[in-house]
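Student: model this:
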Amino acid sequence: MVTRRTVLNGAISVATVVAGSTLIGARPTSAAPGGTARPLHGVGAWYTQYVDLMLSDSGAAWYFTWAPHHDWITTPDGCEFVPMIATADDLTAAGLQQAADSGTALLGFQKPDDATGANLTPSQAVKLWPQLESTGMRLGAPVVRANAHVAGGWLDSFMTAAASKGRRVDFIPLTWSPSEALLSGAGAIAGEVASLKSYLEAVHARFGRPIWLVEVGAVLWGQSGSQAADPAVQAQFLVEVEAMLAGLSYVERWAWFSLSPLAGADDAPLYDANNVVTTVGEEFRALAGAGETEPPQEPASPGIGTWFSGPAVNTQLADTGAAWYYTWASHHDWITTPPDCEFVPMIWGPANVTASDLQQAAANGTTLLGFNEPDRSDQANMTPASALAAWPQLEATGLRLGAPGCASDGHVPGGWLDTFMSGAASAGRRVDFIPLHWYANNAILGSADIVGAATTAMVQYLEAVHQRYGLPLWLTEFSLVSWTGGTNQVAEIGVQADFLEAADAAMAQLPFVERWAWFSLPPFETALGASLYDQQDIITPIGTRFAAIAAKY
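Tutor: Predicted structure coming up:
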């Protein structure tokens, strides 16, 4: 079986892996010799392609993004996000609310003692500090670049002024980079680790608070750029630093710099520019206890869009093995739901926002799909404002709630979905996940490699939407149909089947995609050749491939 480890090792393309890839899940606990708790192992991260997979695979217990928000990263199970108010620009009502909503601890200003960082005087930082305190979160001091232990230095001046004004500081975050000696080889590791230990002891002796080492790595940063130690030295340095930190009871957490490479820098990331785990990444994973034997994360559940096309539909739905289905309605459309299959209701358009439809939806499922293609005049045909006005009635069902399912452009700033989501956020409306539709265009259907082109375009769209909103996704309609408004273009049926398999494999590598549904179970009159069953109720090659995929879930 192909696993996520195979993909992350660069041995196979995400667009061509077979279905059933395993995903890293739970986190083991860690203890120092003698049974005392080790400091929590973390990492600094930012949004890149496949960052969700890398973060989950690394086994990190916590991470931060130098921002009050996740940076559109999906936090893995067993991992904690820690927000930061990096600069004074983050001190907005929205930034502070994001931080409070995203975590329980808050990191203070990033490198205020550096012109390239927050660039604040101690008195300026103390003046702004009550705003950070108002979040009610456990609060870390500003993260100085260096010299945290020096009497009269930046941090010492801040802590003295904070104490005089009764300001709260709960722990001290620190950064540390080695000297040039580490570049000479493994023989310098012991001295560098001893130097770091001395620094931590001096800071703790000065302020008497717990310490978080939020940036540590085997990289020397200088005015002319950065220099990283040899990969083997990086890995051994990580091992020895972690062992040293485990013996310091006041060190609560540490974070390696960084998860992925920093553009233009010679650094020591856990995963390289090709998303391949590095030598130091393997050691981090080993320390974290991450491995292929951990419980797999569930891949996206295969589903189908259908309607009552005759008595045969009940048998057809059961034979496909679909995990779920929907009918573009609040009811089953007289379809019998098979065992181990879930019906998901939908409020299709404004005419369906009625007591009867909403009651049917609440009685028939646990999740509710929002309006169908409100951005199209021939579908729900709603403005974002009219959808928002009706939204409280959908929320009142108490069901898990999907945003309106737009026909296209879900990632476009100022587009229909973006306008709706912005309005929902400002009005405090609830949206739990994003349903999407994706179909091919004529260019894709005319390409030499239809399956490859379609899979790439689909994945890029899903990633763009997830990056914009940071919510789970459901792909509720997709197939190789180009809806031209005249004679629709439909790919050959064998190509459709190959695309279905490739798409399922690709979505299995996107942990933010919870479910997908092919369009459609019975044939649709203007898109013949894309359904699981044909006009004679005979299963198509697409249907056979769907059933084989569903049998693996």
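Student: Please make it C-alpha for all contacts and neighbour counts, starting now.
Tutor: OK.
Student: neighbours around Ala93, how many?
Tutor: Neighbours of Ala93 under the rule other Cα atoms under 10 Å: 10.
Student: Could you also give me the structure for this next sequence, so I can compare it with the first?
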Amino acid sequence: MERRTFLALPLAALAAPGLMAAGAGSAQAATARALKGASNGGSDALSFRQIKSLNPDWYYTWQHTRTYTKLPFVPMIKDARRLLEQDALGFVNRELRQTHTQNLLGFNEPDHPLQANMSVDQAVRLWPLLQTTGLRLGSPATVNSTSRWLEQFMLRAKREHLRVDFMTMHCYAWPNSDSFLRKVAALHEKYQRPVWVTEYAVADWNATKTRRSIYTRPMVEKFMRETVAGMRKMPYVERFAWKQRPINDPIMGTSSLFNLDGTLTSTGRLYASL
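Tutor: Here you go, the predicted structure:
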């Protein structure tokens, strides 16, 4: 999750109707208005308060386990280890009576060595296990939505009749809402499925401890307003979630939702209001 390449490719160059893989019926969006999410991997009382303070419609933890019982939870099978060694699917199935979830998120950044770190072959081989849940399945969330890894996975999914019900997307880029919304539209056009933007924020990948981000908080908040409004006008965008990083993080600190003491920043207050 530390380094990403952002390509502003024309929409026509990204659209590829041939990649409409298995589960054509799944291309119908399930919601009339994109639902705002929160992502938080913590399990302490502060994490609970932070999730609640954002007024989300749903949340996830990058895990198959939930940490807060009073909000709709979407589990994730983060990687092969959790799937094969931690009985992640068994846990998801056992929790269904409490979570009532209809969705399951697939592998997290399988193309990143510090995240799921999986080959396309391995992901394709394990995907039928996720299908056994009967839940709607979100695609693996790659480092960026134009990745070769994702394209190869979706080609294999079509060939091997695997079910992928919606596309998941990560995006960390400059605060240009038009560029971001074009990426979202391009992902939908290419794979003809609903879209969940499960991680996004403004990032200055050249920032360091001694060189501040060139993107100010007002710039970030303008981007947030415009992208949330834009996604809610896209009938195929089902859900989105802003990514929280610490306020002292050089790259994404101006995107942070929380101060170091856990209280909301102005950006967090804005997100909570949207």
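Student: Let me see the TM-score of these two.
Tutor: The TM-score (TM-score structural alignment, normalised by the length of the second structure) is 0.80; 244 aligned residues with a Cα RMSD of 2.8 Å.
Student: What's the match for Tyr200 of the second structure in the first structure?
Tutor: With TM-score structural alignment as the matching criterion, the partner of Tyr200 of the second structure in the first structure is Phe478.
Student: measure that match to Pro350 of the first structure for me?
Tutor: Distance from Phe478 of the first structure to Pro350 of the first structure, counting by Cα to Cα, to the nearest Å: 24 Å.
Student: Gln379 of the first structure too?
Tutor: Using Cα to Cα, one gets 11 Å for the distance from Gln379 of the first structure to Pro350 of the first structure.
Student: secondary structure class for the aligned partner of Ala505 of the first structure in the second structure?
Tutor: Ala505 of the first structure is assigned Ala229 in the second structure as its aligned equivalent, the criterion being TM-score structural alignment. Using DSSP: H, G, I helix; E, B strand; the rest coil, the structure places Ala229 of the second structure in helix.
Student: and Leu114 of the second structure, how many neighbours does it have?
Tutor: When neighbours are counted by other Cα under 10 Å, Leu114 of the second structure registers 10.
Student: same check, this time on Asp44 of the second structure
Tutor: By the measure other Cα under 10 Å, the count of residues near Asp44 of the second structure is 10.
Student: And for Val43 of the first structure?
Tutor: There are 26 residues near Val43 of the first structure, going by other Cα under 10 Å.
Student: Thr227 of the second structure too?
Tutor: Using other Cα under 10 Å, Thr227 of the second structure has 19 other residues around it.
Student: how much space between it and Val237 of the second structure?
Tutor: Counting by Cα to Cα, the gap from Thr227 of the second structure to Val237 of the second structure is 12 Å.
Student: got a list of what the aligned residue in the first structure for Phe240 of the second structure touches?
Tutor: The equivalent of Phe240 of the second structure in the first structure is Trp516 (alignment by TM-score structural alignment). The contact partners of Trp516 of the first structure, taken as Cα atoms under 8 Å, 6 or more residues apart in numbering, are 300-304, 474-477.
Student: on that earlier part again, between Phe478 and Pro350 of the first structure, which has more neighbouring residues?
Tutor: Residue environment comparison for Phe478 of the first structure versus Pro350 gives the larger neighbour count to Phe478, 22 against 16, counting by other Cα under 10 Å.
Student: Then the more buried one would be within a strand, right?
Tutor: Yes - with three-state DSSP as the criterion, Phe478 of the first structure is part of a strand.
Student: so which of the contacts of Trp516 of the first structure would you say is closest to Arg430 of the first structure?
Tutor: For these, the closest approach to Arg430 of the first structure (Cα to Cα) belongs to Trp474, at 16.5 Å.
Student: separation between the closest one and His466 of the first structure?
Tutor: Relative to His466 of the first structure, Trp474 of the first structure is positioned 11 Å away (criterion: Cα to Cα).
Student: related to what we said a few turns ago, format the contacts of Trp516 of the first structure as a markdown table; extra columns: neighbour count, secondary structure and distance to Trp154 of the first structure.
Tutor: Rendered in a markdown table, the data for those read as follows (neighbours: other Cα atoms under 10 Å; DSSP: H, G, I helix; E, B strand; the rest coil; distance: Cα to Cα, whole Å):
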| residue | neighbour count | secondary structure | distance to Trp154 of the first structure |
| --- | --- | --- | --- |
| Ala300 | 24 | coil | 50 |
| Ser301 | 19 | strand | 53 |
| Pro302 | 25 | strand | 56 |
| Gly303 | 29 | strand | 58 |
| Ile304 | 27 | strand | 61 |
| Trp474 | 23 | strand | 49 |
| Leu475 | 23 | strand | 51 |
| Thr476 | 23 | strand | 54 |
| Glu477 | 20 | strand | 56 |
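Student: Which of these are retained in the second structure?
Tutor: For the contacts of Trp516 of the first structure, the contacts that persist in the second structure are 300-303, 474-477, with contact defined as both residues aligned by TM-score structural alignment, their matches' Cα atoms under 8 Å.
Student: Export these to a markdown table and append columns for distance to Ile172 of the first structure.
Tutor: As requested, those are arranged in a markdown table below (distance: Cα to Cα, whole Å):
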| residue | distance to Ile172 of the first structure |
| --- | --- |
| Ala300 | 41 |
| Ser301 | 44 |
| Pro302 | 47 |
| Gly303 | 49 |
| Trp474 | 41 |
| Leu475 | 44 |
| Thr476 | 47 |
| Glu477 | 50 |
